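A.B. asks: Pasting the sequence and the predicted coordinates here, then a few questions.
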Amino acid sequence: MATTKSLFDSYRLGDITLSNRIVMAPLTRNRAVEGLVPSPLAVEYYGQRASAGLIITEATQVSDTAQGYQDTPGLFTEAQVEGWKRVTDAVHAKGGRIFVQLWHVGRVSHRSLQPGGAAPLAPSAIRAETKTYVNNGFAEVDAPRALTLEEIPGIVDDFRRASANAIRAGFDGVEIHGANGYLIDQFLRDGANQRTDAYGGSIENRTRFLKEVLAAVIGEIGANRTGIRLSPVTPANGLSDSNPQALFNHVLDVVESLHPVYVHMIEGATGGPRDIVPGFDFEALRTRYSGTWMVNNGYDKAMAEEAVAAGKADLVAFGKPFVSSPDAVERLRRGVAFNELDRDHLYGGGAKGYVDYPTLESAGA
């Protein structure tokens, strides 16, 4: 007789075992120090949250052109590798598991963050209708320039080298950020990609960059240490597509062919409505991929338990609950409310709103 799967059961992910099926989602906090190195506070921050079955770090730049927000960390220098090594050591010392999310923001950037004050890079020279966090406040992004055909292999290789650096830094694996309107997502969407070469036009061509990045990372560190995050219908960062169902049906076929260890699927608008595109068939995507399926966006305990018990998901990612409650796993287990979120200190700053949230134990609960 089959045993009902629980959110709190251990789970085998590739070559590692997670203590539960609860994942800490990637959460940008804008607290890197000089050289885009994770701060000493980051060691404490991630260590506090090591009871998650898996931590996925804040999005981390693969190169100096990949940055789009103030004080976000990188993984392309030795100092950054050493900074992250202190983080992974702290998480592993508490029995946790941790992947780093690798990104290139593409057009979602500002000249002040780019080498030499250059224009941000993108599939096409189409400005995003969005803002970024720079100079301690929010500002309109700058107009990008289109990547040349000759430049694209170098960006792919930046992801490969960053993944190798991730393993040197002690990470259990990497998550490729293919979601939320950043560079990989920009290549996918016909609203941002109007190229006429091998990377534009047809769905197959627009998926080429994702396929090359995924293949390069898997070739470097192995499929069992590589995940990918996707957001088929989110309008984040001004992104749009004329036929997201057909596009992501093909994307999942490509992903299945390379078979990374997991797909991290954002259902609906990131941090917003789950039904933003009524009728979009996420189950059609699920059936195209045979590996670990992680879901995200607006899950509470009841929804997460149902998804796991029914086999709709293997892992469930929670975002803001892990910001305000380092012991989010224990709170979910007991059915206790999360701490109130300090929204004034989400982005940038120091310890306040970062490592000073109480746990049930510290509060004597």
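C.D. replies: Great, that's in hand.
A.B. asks: C-alpha only now, for contacts and for neighbours.
C.D. replies: OK.
A.B. asks: What strand or helix carries residue 263?
C.D. replies: strand 262-266 (DSSP states H and E).
A.B. asks: what's residue 134 in contact with, if anything?
C.D. replies: Contact analysis of residue 134 by CA atoms under 8 Å, 6 or more residues apart in numbering lists 69-70, 110.
A.B. asks: hold the first one in mind and look at this next one:
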Amino acid sequence: MNCPSLFSPLQIGPYRLEHRVVMAPLTRMRADRASLAPRPLNAEYYGQRATSGGLIIAEASPVMASGYGNPGVPGIYSDAQIRGWQEVVEAVHAKGGFIFLQLWHVGRVSHSSFQPGGALPISASAVAISPELKTMTADRKVTPYETPRALATSEIADVIESFRQAAINALKAGFDGVEIHGANGYLIEQFLQSRTNLRTDQYGGSIENRARFLMEITQAVVGVWGANRVGVRLSPYGIANDSGEADPMPLYSHVIRSLNLLGLAYLHFIEPRSSGAGRAEVNHQNVPSAMVLFRPIWRGVLITAGGFTGESAEAAIAAGHADAIAFGRIFISNPDLPRRLREGWPLTPYNRSTFYGGEESGYTDYPVYGELERA
């Protein structure tokens, strides 16, 4: 049997991908500021990056109003947001591509200025992010993170219901599937990890209890979509947003074995060498590889992300460590990335200063290969 490559077909759930270059979910903060709905500019951006038989995982989208920690992020809980996402989906489908939506709640990675009524952000427990790390208020003032409010046990069902409703809304918008964001120190990971989960109810204490929130959310979303159109993203050795488990192997081995039983479309890792890469150039040295450690446990399709080049992506797939590779920053500046990687064409460098917020600059104005030469 031939060894798979970055440009071998791949079956993910009911979808046959023509290649294994996936666009990673990327926060860009360019939604309509009033409705927090995607707008035509967003549809243009995603449409530029769609390829026939290619998979895009759309940017993380809060499932409820309390899920925000940044301005200009598109949500998935209102009718206006559903309509905005419909235009994005149509632009991707017009190119023959597939698109999943990432469902998100930031938990404590927020500030009261983003919260309804100016309330404190919510979390598994009242544990603040390190004062060494700073956040930005809604009016863009730099400030330390606040100590979040621990969710009451009676409130957890409402958050799970918000994920379920968001899954319904994504279905209405025409997406091909959804991905649950359980990585990067956001709310689900705050429940998973012992440093942020000090609870004494059925959602805290043992590994099984700490994993309960993720599992109940995943089961609720599967109830909407069916398991073969649902993915989950994890960052077992990540340190983003003051996250990190002292010994990740027992926790994440349990989580992955539990997810195995559901028959999901895929599992999506963030490799630890790039944890926090949205904020700065990061290349953590001498850290474990999530795909290498957990591939033997996971029985389904595995996508991984984290500073890959075309060459390292090919090597990971050839070695059987992953089935597909998600690219982030270089997909921003190379809308035709799959073709560039296939042909060995040079890549356009990205401009970090235009990652978050703004309009066309650094968003829809990156050329496809050869455009500059023809101009």
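C.D. replies: Structure's in. What do you need? Remember, it's a predicted structure, so these values are computed and weren't measured experimentally.
A.B. asks: if we can go back for a sec, take the contacts of residue 134 of structure 1 and keep only those in helices.
C.D. replies: Judged by DSSP state H, helices contain none of the contacts of residue 134 of structure 1.
A.B. asks: After superposing, tell me the mean distance of the strand holding residue 263 of structure 1 to structure 2.
C.D. replies: Superposed on structure 2, strand 262-266 of structure 1 shows a mean distance of 0.6 Å to its aligned residues (mean CA distance after the TM-score superposition for structure 1).
A.B. asks: Pull out the buried positions in the helix or strand following that strand.
C.D. replies: Moving toward the C-terminus from strand 262-266 of structure 1, the next helix or strand (DSSP H and E) is helix 282-286. Across helix 282-286 of structure 1, burial judged by 16 or more other CA atoms under 10 Å covers 282, 285-286.
A.B. asks: which helices and strands does helix 282-286 of structure 1 pack with?
C.D. replies: Under the contact definition 3 or more CA pairs under 8 Å, 6 or more residues apart in numbering; DSSP states H and E, helix 282-286 of structure 1 sits against helix 244-258.
A.B. asks: can you map out the strands along the stretch 201-350 of structure 1?
C.D. replies: 226-230, 262-266, 292-296, 315-318 (DSSP state E, counting those that start in this stretch).
A.B. asks: right, and those - which one's nearest residue 127 of structure 1?
C.D. replies: Distance to residue 127 of structure 1, taken as CA to CA, is lowest for strand 226-230 among the strands of the stretch 201-350 of structure 1, at 21.5 Å.
A.B. asks: Find me the equivalent region of that closest one in structure 2.
C.D. replies: Matched against structure 2 by TM-score structural alignment, strand 226-230 of structure 1 falls on residues 230-234.
A.B. asks: Ok, stretch 201-210 of structure 1 next?
C.D. replies: Going by TM-score structural alignment: stretch 201-210 of structure 1 matches residues 205-214.
A.B. asks: Now do the matching stretch: distance to the chain's middle.
C.D. replies: Relative to the centre of its chain, stretch 205-214 of structure 2 is centred 21 Å away, using CA atoms, centre = their mean, to the nearest Å.
A.B. asks: Tell me the buried residues in that stretch?
C.D. replies: Residues 205, 207-214 are the ones in stretch 205-214 of structure 2 that count as buried (16+ other CA under 10 Å).
A.B. asks: hmm, back to that, just give me the closest of the contacts of residue 134 of structure 1 to residue 181 of structure 1.
C.D. replies: Distances from residue 181 of structure 1 to those, taken by CA to CA, are shortest for residue 69, at 13.9 Å.
A.B. asks: At which residues are the helices of the stretch 51-200 of structure 1 located?
C.D. replies: With helices called from DSSP state H, counting those that start in this stretch, the stretch 51-200 of structure 1 shows them at 78-93, 152-168, 183-188.
A.B. asks: so of those, which one's packed in deepest?
C.D. replies: Highest mean neighbour count of those: helix 183-188, a mean of 28 (counted as mean count of other CA atoms under 10 Å).
A.B. asks: quick one: that helix aligns where in structure 2?
C.D. replies: Under TM-score structural alignment, the match for helix 183-188 of structure 1 is residues 187-192.
A.B. asks: What mean distance separates the matching stretch from the matching residues in structure 1?
C.D. replies: Stretch 187-192 of structure 2 sits 0.4 Å off on average (mean CA distance after the TM-score superposition for structure 1).
A.B. asks: from the middle of its chain, how far away would that stretch be?
C.D. replies: Chain-centre distance of stretch 187-192 of structure 2: 14 Å, with CA atoms, centre = their mean.
A.B. asks: hang on, the earlier thing: I'd like the strands of the stretch 201-350 of structure 1 laid out as JSON lines, including distance to residue 137 of structure 1.
C.D. replies: As requested, those are arranged in JSON lines below (distance: least, CA to CA, whole Å):
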{"stretch": "strand 226-230", "distance to residue 137 of structure 1": "27"}
{"stretch": "strand 262-266", "distance to residue 137 of structure 1": "27"}
{"stretch": "strand 292-296", "distance to residue 137 of structure 1": "28"}
{"stretch": "strand 315-318", "distance to residue 137 of structure 1": "26"}
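A.B. asks: among the ones you listed, which is nearest residue 89 of structure 1?
C.D. replies: Nearest to residue 89 of structure 1, of the strands of the stretch 201-350 of structure 1 and by CA to CA, is strand 226-230 at 19.7 Å.
A.B. asks: Could you name the helices and strands sitting against that closest one?
C.D. replies: Packing partners of strand 226-230 of structure 1 (3+ CA pairs under 8 Å, 6+ apart): strand 173-177, strand 262-266.
A.B. asks: Which neighbouring elements make contact with the last one?
C.D. replies: In other words, strand 262-266 of structure 1. Other helices and strands packing on strand 262-266 of structure 1, by 3+ CA pairs under 8 Å, 6+ apart, are strand 226-230, strand 292-296.
A.B. asks: again with the first one
C.D. replies: Other helices and strands packing on strand 173-177 of structure 1, by 3+ CA pairs under 8 Å, 6+ apart, are strand 98-103, helix 152-168, strand 226-230.
A.B. asks: average distance between it and structure 2?
C.D. replies: With mean CA distance after the TM-score superposition for structure 1, strand 173-177 of structure 1 averages 0.4 Å from its match.
A.B. asks: For that strand, which outside residues touch it?
C.D. replies: Strand 173-177 of structure 1 has contacts (CA under 8 Å, 6+ apart) with 56, 59, 98-104, 163, 166-167, 184, 214, 224-230.
A.B. asks: now the angle from it to strand 262-266?
C.D. replies: Here strand 173-177 of structure 1 runs at an angle of 40 degrees relative to strand 262-266 (axes from the mean of the first three to the mean of the last three CA atoms, to 10 degrees).
A.B. asks: rewinding a little: pull out the buried members of the contacts of strand 173-177 of structure 1.
C.D. replies: Those of the contacts of strand 173-177 of structure 1 that meet the buried threshold are 56, 59, 98-104, 163, 166-167, 184, 214, 224-230, by 16+ other CA under 10 Å.
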